[in-house]
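Asker: Dropping the sequence and predicted coords here.
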Amino acid sequence: MTDVDVLIVGGGWTGTSAAMALHTHAQANPGEAATFALLEGHPDRLGGRAFSFPHTWKDADGNERTTHFEHGAQYIGQDQEAIWGLVQEAIAQGLIEKDALVDGFAARFPYKAQVMVVAGQRYQYDRDRCLFGIGGVPPDLDLWDLLGSLVFIQAVEIYEQAINVLEPWKSPKFVTDLDALTMDQWIDGFQLPPGAASLMKVSVEAVLSVQTDEVSAFYFLWYCACNGGFLNEVNDEQGGPQQYYLSCGMDGLIDALVAPFRDQIHFGEVVESVTQTPDGVTVKTSQGTHTAKKVIFATSPASAKKVAFEPALPEAWQKITDQLMGTTTKSVIYYRTPWWRNAEAQTDPAKEGVPQYTGYCGANDYPVIWVMDYSPVGPAPDYADQGCYALMTFTIGDEAKKLAEESGPDAVAKWVTTAVADLMNDSRALWTSDQYLGVDSFEWSASTPLIPGGPNTVFKPGILTGESGAPAPAESFDQPVGDLHFACSELARKRLSERKSPFPSYLPNWKDFSGPGIYSDWREDVGYMDGAITCGRFVAEQVLVALGKAKEASAGERIVGWAEELVAKAEAEIENWLVGPAEKPPVVDEAQVLAVLSTFCQSLYDGSALDIPKWRAERWQNDAAALQNWVTETLVDALVQNGLLPQPPATPSSGGVATAIAYLEEMAKWASELLTVATGFTRSGYQLYSAFEPSRDPYTKPQAVSDVVQMTRLANALMQLKSVEPYHPGGDAGPTRGRFMSLSRGVKARGA
């Protein structure tokens, strides 16, 4: 029996981070130390949803080597300060090797070919020739799918930037109303081209591992707002949260960090019940009984549902713990060679044109939604092959449930290798080929012991904002239930001393309108390992204060400079910027559609007429960000010139806070109108375009096409041309890589 001040239930990143915070506090303040113990249900490992496993293989010399792969959480980004800081600290202290931190983007950079399946259509493309430099967008994506995608991003930005991440139920009504809809209903409600809808759905499903009809639209937008915005969240390339991983395994890092207090960790302790009395808390496990003054329950809400609580949890927490987790089967497929790279194509003229795949594939409603090259590499900057070759796949949602129903020892191998073979159009991927060596997989589902799914618990309509006038269950987030404190990645919250943003919602850049604003970091990295760490630290501090062993923290001076005056003088005006889009986009007739297309195509054509000697002499580069600014303002100009949209408000050159607020309010209204008009134009244009059906009789004379079809084809060709041209004089600087941006962001960037 253990009797301590604090019992921590769960040894994932949240629980171990809470333990590290208590240990660090005790080291710094011996007189105010809180005794603690950590209970982990697994018999011999920590990490929770971060689950490393060893794979043994032989190198070219026949030597046996072992590499750690991940069944669960894997990637981190440089902007994820909590986990990035722990990794750097571990490297500095020699706890892990410096070369254990692998830049996955740089490692696969020499290879170019990628695959996306959008609305059932397979696109194979060179990642350096993405449409307008937007990573992950095939160069031959149709005009209407591109415009539809831009509309979706514009909509997501308007909504996510209006959300109060700390207290989501306090967000404006035009946003909270979306908690009555599923994400599927919200996407389909736009009635935009199927390719755009497919790209949006695959983004949601890849992030959450659930179908879009299983999650609240408001929840997904809140999730985006907590994580630096949708565009940051889906960035699988440089600068995104999926750029780096550890070759030593996440479990290896956790084991190194908890070494100073490992004797306070009890393995194989599956918690069965938690009983609160005036004398404290009693926790009964599969191994015995423990008592404490406070308990930190550091598991997913869905895991907590398996435990009997006495007295019963409040109704709000019962609803929270009743939510589903994602369903994911993550597989690592091993091959004799990296056949997908077709490396000989770099030097053999006979192989010219053979695709050299990066290993990256994405697909909506497909047996695997995501594929990545997961082959171990040597140290930077060469990232040389080590002789072990692997592809990682994710099967999620309904497809993962179908896979779980398959039987036989080779069911997973057949499923994932057949999908990869179809994606890369190469039979060498198949489990029957001489290249195949084996597969390791792990199923995160409702039947998984201890953790009933992955990566996260997702919230259905009503959890974040309430139903039928009742208080939102989310109002219980961060609030203890007696002496019981819940903590998990799904509830990520930073301590006051760690916050950098001054407000729980997005704040526009009111002093430099050409630059981006700032997303609130108060719940930064919800659903990520980084968020688990910050939540563990937050709750540990909360418990220390409750025990009288620490003083309540203050925000101090952690305020972003450009927002300080705004927060001090104009906080009450924030709501005035948050303007929702109109409900009914206009119907745009064929003449107006053609007029806008004509203007847009003319601008694309004019913009492609480069002074070739000039750009060669000045060594212009492909600047994706500048190109995206240009194309978004070109489209907006086409809508303005043809009378569908008013001019954007003029950017003030000076005037202080009052002038800035007035401008931001007008810009919010205009951006909302832009969304409405762009939705109507894209919907109407696509309907006109898709109404044309070419003759299926090859012996008839060519069928005349409509002007909309002709102009669309011209726009498609001009977009591809413009996308590959050097755009910006970059000197010796290398090309930048871009991500999708909203329609209005390009307008803001030019200071309209």
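Answerer: Happy to help now that I have it.

Asker: CA atoms for contacts and neighbours, from now on please.
Answerer: Noted.

Asker: Tally up the residues packed near the residue nearest to Gly48 when sequence neighbours are not counted, please.
Answerer: Ranked by CA to CA, 6 or more residues apart in numbering and with sequence neighbours excluded, the top spatial neighbour of Gly48 is Gly12, at 4.0 Å. For Gly12, the neighbour count with other CA atoms under 10 Å is 28.

Asker: I figured Gly12 hits Phe51, correct?
Answerer: No. Using CA atoms under 8 Å, Gly12 and Phe51 do not qualify as a contacting pair, with a distance of 9.3 Å.

Asker: Included below, for side-by-side comparison, is a second structure:
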Amino acid sequence: MGAAADVAMDAVPPLDVLVVGAGLAGLAAARALHDQGRSVLVLEARERVGGRVLSHALGHDSVDLGAQWIGPGQPRIAALVAELGLTTFPQWSTGRKLLDLGGRLRAYRHTVPSLPLTSLLELQWAITRLERLCRQVPLDRPLAAPRAAAWDRLSMADWLDRHVRSAEARAVLAGAVRAIFAAEPQTLSLLHVLFYLHSGGGLMKLAAVKGGAQQTRIQGGAQQIAQRLAQRLAPRVILGAPVTRVVQDATGVTLHSAQGRYRARYAILAIPPPLLAALSFEPPLPAARQALAQAPMGATIKCVVAYRTPWWRAAGWSGEVLSDSSPLGLVFDDSPPDGAYGALVAFLLGDAARAWSGRPVAARARIVRDELVRFFGPAARAVIGYVEKDWPADAWSRGCYAAYLPPRLLTATNVDPRAPVGRIHWAGTETARVWHGYMEGALESGARAADEVLTRLRHAHAHESAEETG
């Protein structure tokens, strides 16, 4: 994959479509267009493909430092994994889980943690209520929900404070929200939370392992999906080509990048929303669309700690931790399917991720190890390997998992994030209707953007043919 002179500005005729971003959304869009015989080129700022899907070598294995899990109800990613010949295996979840509330550790075995009866009843009521409310938010247009304006004025923290009296139940729900969004409850619009839950099948499905969003892993790492898609598109993927300027006119779009200028009839931008602010658009994007692009990114630092064996399994632990007081908001078993070595993956989330972002790796490695010792005991000190990804410090993502909407932003802009602007179309998991924020959503968005452009290309061809015969 590299620069190809025959697709630059002097190419005649111009390309059909330029795609910005070689994450799953951009690659899915490019592949769909290419399969329909359209000329397409993908420009990627990084020297790798995958975007927020990133695998990293750890010994003789690869671990995921970006998107990792797939689950039931995700047909696009499941079909693609099978087509590409990748192997999956179940996420380890056998044994006791840990809940860390205010520094107090509690063990439990089911999806809903053990709490005092009144707190548990209130927690179950709140979960049931959120499951019902989220289904009132249309996936095509959240603002069409019956109480959209009121819900958008509230943060998720506001809703918890108003409706959940038990401090323990509030803390568990806040921890779950933090784990799902990589953001603090007070920063999230309630309307956005409800839409997101509906998009992924509900709170319990997003939080669960078995039957849920964390059910299955990909042997060798999820980045293989992007790498194999890009291999099939080569040499139509150009790396090290950050786009700086987007110019559109009546007949096409010109992209200015570090590798030169490229022109096509249409463009699909498949990059995280905050990156749009760094691009120069001519003519400028509508003000409301620019404002929507100011949505902040979730914040996570993903850390994988390796051991000689998955010793916690023999001790009866699943490796799962949910915490409201540790810098590590979430922990899972990250060992390979054969258990040849042990690994735990820990997430610094939201405020904790922002506080620790940019610090020396050694300092983060120490705090991760020390917190794992607090959770699981002295055996957690025997670390043999450590890798991490500081996503808030990544210039081409600026965070992870996805951008989120704070209170009032959606009602203030009243913009459909999927609506084209002239000849510019949008992809990326933040534009997905289903599994918004997940790999499945990225694939859905890429397919949808490709369909939009293919429809316009067909109409343009039909119009040109009619003029020629007229």
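Answerer: The structure has been received and is ready for your questions. Keep in mind that what you see is a predicted model, and the values were worked out from it rather than measured.

Asker: ok so, going back, and the residue nearest to Gly48 of structure 1, what pairs with it in structure 2?
Answerer: Under the alignment defined by TM-score structural alignment, Gly12 of structure 1 is paired with Gly23 of structure 2.

Asker: Contact partners for its match?
Answerer: By CA atoms under 8 Å, 6 or more residues apart in numbering, the contact set of Gly23 of structure 2 is Val49, Gly50, Gly51, Arg52, Val53, Ala226, Ala270, Ile271.

Asker: where do the strands sit along the stretch 151-300 of structure 1?
Answerer: Along the stretch 151-300 of structure 1, the segments classed as strands by DSSP state E, counting those that start in this stretch run 244-246, 265-266, 271-277, 280-285, 289-297.

Asker: Centroid-nearest residue for structure 1?
Answerer: Glu233 (2.9 Å; CA atoms, centre = their mean).

Asker: To which residue of structure 2 is that residue aligned?
Answerer: Checking TM-score structural alignment: Glu233 of structure 1 goes with Leu206.

Asker: Return the residues in contact with that match.
Answerer: Ile180, Leu197, Gly200, Gly212, Ala213, Gln214.

Asker: now swap in Glu122 of structure 2 and tell me
Answerer: For Glu122 of structure 2, counting by CA under 8 Å, 6+ apart, the contacting residues are Val164, Arg165, Ser166, Ala169.

Asker: likewise Phe486 of structure 1?
Answerer: Ile296, Phe297, Ala298, Thr299, Asp478, Gln479, Pro480, Val539.

Asker: Across to structure 2, which of the residues you listed hold up?
Answerer: Among the contacts of Phe486 of structure 1, the contacts conserved in structure 2 (both residues aligned by TM-score structural alignment, their matches' CA atoms under 8 Å) are Ile296, Phe297, Ala298, Asp478, Gln479, Pro480, Val539.

Asker: Buried subset of the residues you listed as a PyMOL selection?
Answerer: Buried subset of the kept ones among the contacts of Phe486 of structure 1, written as a PyMOL selection, criterion 16 or more other CA atoms under 10 Å:
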select buried, resi 296+297+298+478+480+539
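
Asker: which one of the kept ones among the contacts of Phe486 of structure 1 sits closest to Ala532 of structure 1?
Answerer: Ala298 (9.0 Å; CA to CA).

Asker: Need the counterpart of that closest one in structure 2.
Answerer: By TM-score structural alignment, Ala298 of structure 1 lines up with Ala270.

Asker: quick one: its match and Leu27 touch, right?
Answerer: No. The pair Ala270 of structure 2 / Leu27 is not scored as a contact, 9.0 Å apart, by CA under 8 Å.
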